[in-house]
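> Sequence plus the predicted model coming up.
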Amino acid sequence: MRLDKFLKVSRLIKRRTLAKEVADKGRITINGHQAKAASNVTVGDKLVIQFGQKLVTIEVTALKETVKKDEAETLYKVLKEEVPKDTK
């Protein structure tokens, strides 16, 4: 599944166009490699997403084309949320 679609379906980012912008600005890595919006996401991948000053590390646990809002969190597991020390 494309990265931008996964971010939208999982509701980590509300709109697919916004997910594409975030990826194209270099704010997302998949397993340590810079990701583009069209990058492929598979179960078990670790994503690091920069939301403003916060870094969120998640692991992809499932891939589905559509999910209900209350089931969206079942697609991933948050491993770590941190604010880098140099930004405080």
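Here it is on my side, so go on.

> drop to CA atoms for contacts and neighbour counts, all remaining ones
OK.

> hey, where'd the strands end up in the chain?
Counting by DSSP state E, the segments of the chain that form strands are 28-30, 33-34, 46-51, 54-60, 76-82.

> Same question for the biggest helix by length in the chain: list its buried residues.
Counting by DSSP state H, the longest helix found in the chain is helix 16-24. In terms of neighbour count (16 or more other C-alpha atoms under 10 Å), helix 16-24 has its buried residues at 16, 19, 20, 22, 23.

> structure B:
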Amino acid sequence: MRLDKFLKVSRIIKRRTVAKEIADKGRIEVNGITAKSSTNIKENDEIKIKFGNKTITVKVEKIKDSTKKEEVKELYTILDESYANESD
């Protein structure tokens, strides 16, 4: 499954176009490598996303084409969530 579609289906990022923009700006890494929106995602991949001053790292648990809101937590596990120090 494409990275941008996974981020939308998992509701990590609400819209696929926003996921594509963030990826195209080089702010997403998959397994430590800068990823494009078309990067293929597999189970057990680690995705690191930089949103402004927040960085989130998740592990892909399942791949599904569509989900209900209650099923979203089955798709990924949050490994790390950190905020950049604003006083730097």
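That came through fine. This one's a predicted model, so the numbers in the text were calculated from it and none came from an experiment.

> Which stretch among the strands of structure 1 is buried most, on average?
strand 28-30 (a mean of 22; mean count of other C-alpha atoms under 10 Å).

> what range in structure 2 matches it?
On the basis of TM-score structural alignment, strand 28-30 of structure 1 is assigned to residues 28-30 in structure 2.

> Give me the mean deviation of that stretch from structure 1.
Compared with structure 1 after fitting, stretch 28-30 of structure 2 deviates on average by 0.2 Å (mean C-alpha distance after the TM-score superposition for structure 1).

> for the strands of structure 1, which one sits closest to residue 8 of structure 1?
strand 76-82 (12.4 Å; C-alpha to C-alpha).

> ok, average deviation of that closest one from structure 2?
Looks like 0.3 Å for strand 76-82 of structure 1 (mean C-alpha distance after the TM-score superposition for structure 1).
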